[in-house]
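S.K.: A predicted structure for the sequence below; I have some questions about it.
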Amino acid sequence: MAASPTGAPRQDSATIAARPVVLPVCENCLDLSRSAFIAYRREDVGAQRKRIRRILDEICELPVISLFARPLARRRFRAHRRGNAYFGAYASFAEAKRDVPQGKPADYNTEAAADLYTHRQQCVEASDYPALFWLKHFLDKGARRIFDMGGHVGLSYYAFAHLIDYPGDLHWQVHDLPRVMEKGRQLADERGVASTLEFVDREQASGCDVFMAKGVLQYLECDLAGFLRTLAVLPRQLLINLTPMHPQQTCFTLQNIGVAVCPYRISGEPQFIADLQALGYRLVERWEHHDRAVRIPFEPQASIDRYLGYCFVLDGAQTADASTETRVNLMQSAACGANP
């Protein structure tokens, strides 16, 4: 073995190649890697199942096969138990309601519906951040009366409190179905927030500072503009989130979430915006949720691939551009996993 210029024995390449390489091992890193790999495999299997199901559904919708597949799809829809399922395309809310399968509740005014989504009290979902951003902006500008249409048991009130400080004179009003509101009042009493969080009739929306509607407009028999026309005083600001919108026309379908089957509105976006503008509202911002979709078997013309959200301000209502600092703070909370 020859000596190196420094006097140390020189090792040839064969000796180096034959020597095993020993890397430092971190047990925690290995555990995390195993967990990540298992989670990846589960997601991969889930994605494969969805692709296979989508291919089968597309085959079933071929002209001849659909004659036999449609009755089977309806039976599968009726027996659905977990998640959301959709079936049928209808011209009106009433027509959709007449086609609700017998033996199924036609609305969510049930004990089971009141107990849904309890986990959402503890965290802010990614889809909530646009509305949360604008709500904080309006609170900073002096808004104090919030009307939360379809706010369940106060889900947004509890979840948003983890990320923003409510003013001491805040008045948050929720309207929902009777059994859901009953559960909400009990929960507010237990948590000692009944003086701030109130459950009211929907007429109380008149003159509120901020009208919030998260994932609820699709369940109403009338459209939003039609409801607002019934109020004595229009709300100053509208925060609409998680709403299914069709790029052209309004249509209806049936939704099954296990505890009930309900008529489900998919609003035509052009008319939706035009009707609110006719009332004097100005569109401030629009956002999209690409993780939500409505796929209706055998009805591709009525299916949609995203949900939408909006912020509207009544012309004449004082507002200002939201500060960059506020945007950055909320986005940092989302990126850093500030959800409890």
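M.R.: Everything's here; your move.

S.K.: rest of the way, CA atoms for contacts and neighbours
M.R.: Noted.

S.K.: For the protein, which segments count as helices?
M.R.: 13-18, 27-60, 63-78, 93-98, 111-114, 129-140, 155-160, 178-191, 224-228, 269-278, 324-335 (DSSP state H).

S.K.: R53 versus the nearest residue to D176 once chain neighbours are set aside, what's the distance?
M.R.: Once flanking residues are discounted, D176 sits nearest to G150: 4.7 Å by C-alpha to C-alpha, 6 or more residues apart in numbering. In this structure, G150 and R53 are 32 Å apart, going by C-alpha to C-alpha, to the nearest Å.

S.K.: here comes the other one, which I'd like you to weigh against the first:
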Amino acid sequence: MQWLHTLHQAVDRLAMTPGIRQLGRRRHARRFLRNTDENLFLGVFDSFDAAAAAAPRTGKLGYDNDDSANLPYTSAIAPRDYPAMFWLGKSFTEGLHSVFDLGGHIGVKYYAFRRALSYPAALRWTVCDVPAVVARGRELALARAPEGRLLFTSDHHAATDHEVLFASGSLQYLPFTLAELLQRLPRLPRRLVINGTPIHESRAFFTLNSIGCAFCPYRVQARETFVSDILALGYAKRDDWENTAKALTLPFQAGYDVPHYSGFCFDLP
């Protein structure tokens, strides 16, 4: 209806007026600062270090602390997991038996995916994360993964000893890009399975993420650069997909929203 469209336009114009916009910024900043159970974003920064420096001093920084290590998790398989799970399952049937789970927290995807995938008897699934999370993961694995397939490390370079590098919702929290990590490895993983990654169609930037118990610098990569940097290492892109159930909304920063997260599979020829 025309009157409703006109009303929406009037509301949008009002929201853009300096006074209302400034009030909205302040309200969002307070909500960001006091957040306990949401996933919120604030600001645009040129570097990881600049985003970290802007984090409120009232909270912890990053995941390397007990509160972040003890975040609740579920072993349920989310709809956005299925493309990545397909490529991991295909890896196992093709004889690839070692997985480097970059930023895999306490082994969340290992526990979730074993409900649907047939893990090889020789599987070696190594989670790489920060020390506090690794310590918690090892503690839980004593009871939850006594079969000994789930291992933990804080050494990113251990990826060189694995056939598949898997990263689900983690690349955005790293102070380096995936391509930069791979460039430092003496031997490249044969397959890369990437899921839940914020990829902007044209912009690369950093923002600050509030996860409720900590504040984290957060990387968003530009699609063309992300893909071309991986291809330059000799990989071929096998697949890509959209994680439509997950998006990034950056209040008061026009043009920086990410309407859906992305996933990829790359193989060495």
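M.R.: Cool, the structure landed. On a predicted model such as this, the values are computed, not experimentally measured, just so you know.

S.K.: Would you pull the TM-score for this pair?
M.R.: Scored against TM-score structural alignment, normalised by the length of the second structure, the superposed chains reach a TM-score of 0.91; 259 aligned residues with a C-alpha RMSD of 1.8 Å.

S.K.: so which of the helices of the first structure gets nearest I304 of the first structure?
M.R.: Comparing the helices of the first structure by their distance to I304 of the first structure (C-alpha to C-alpha), the top pick is helix 269-278, with 11.8 Å.

S.K.: What is the mean deviation of the closest one from its aligned residues in the second structure?
M.R.: Compared with the second structure after fitting, helix 269-278 of the first structure deviates on average by 0.4 Å (mean C-alpha distance after the TM-score superposition for the first structure).

S.K.: hang on, the earlier thing: can you put the helices of the first structure in TSV and add distance to I240 of the first structure and mean neighbour count?
M.R.: Output for the helices of the first structure, formatted as TSV (distance: least, C-alpha to C-alpha, whole Å; neighbours: other C-alpha atoms under 10 Å):
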stretch	distance to I240 of the first structure	mean neighbour count
helix 13-18	64	8
helix 27-60	30	12
helix 63-78	29	14
helix 93-98	20	16
helix 111-114	22	16
helix 129-140	8	20
helix 155-160	13	20
helix 178-191	21	17
helix 224-228	10	15
helix 269-278	11	15
helix 324-335	18	13
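
S.K.: Could you check how far the residue positioned nearest the centre of the second structure is from H105 of the second structure?
M.R.: Residue closest to the mean C-alpha point of the second structure, counted by C-alpha atoms, centre = their mean, is G169 at 2.3 Å. Counting by C-alpha to C-alpha, the gap from G169 of the second structure to H105 of the second structure is 10 Å.

S.K.: can you check P269 of the second structure too?
M.R.: Separation of P269 of the second structure from H105 of the second structure (C-alpha to C-alpha): 30 Å.

S.K.: Compare these two and say which is more crowded by neighbours.
M.R.: When neighbours are counted by other C-alpha atoms under 10 Å, H105 comes out ahead of the other of P269 of the second structure and H105, with 26 against 9.

S.K.: The more buried one matches what in the first structure?
M.R.: Alignment of H105 of the second structure against the first structure is given by TM-score structural alignment, with H152 as its counterpart.

S.K.: can you pull the contacts of its match?
M.R.: Neighbouring residues of H152 of the first structure by C-alpha atoms under 8 Å, 6 or more residues apart in numbering: 114, 174-177, 180-181, 184.

S.K.: how about R30 of the second structure, what's its match in the first structure?
M.R.: By TM-score structural alignment, R30 of the second structure lines up with R75 in the first structure.

S.K.: Next: E94 of the second structure.
M.R.: So, by TM-score structural alignment, E94 of the second structure is matched to K141.

S.K.: Ok, S170 of the second structure next?
M.R.: With TM-score structural alignment as the criterion, S170 of the second structure lines up with V216 in the first structure.

S.K.: For L283 of the first structure, the count of nearby residues, please.
M.R.: A count of nearby residues for L283 of the first structure, using other C-alpha under 10 Å, gives 16.
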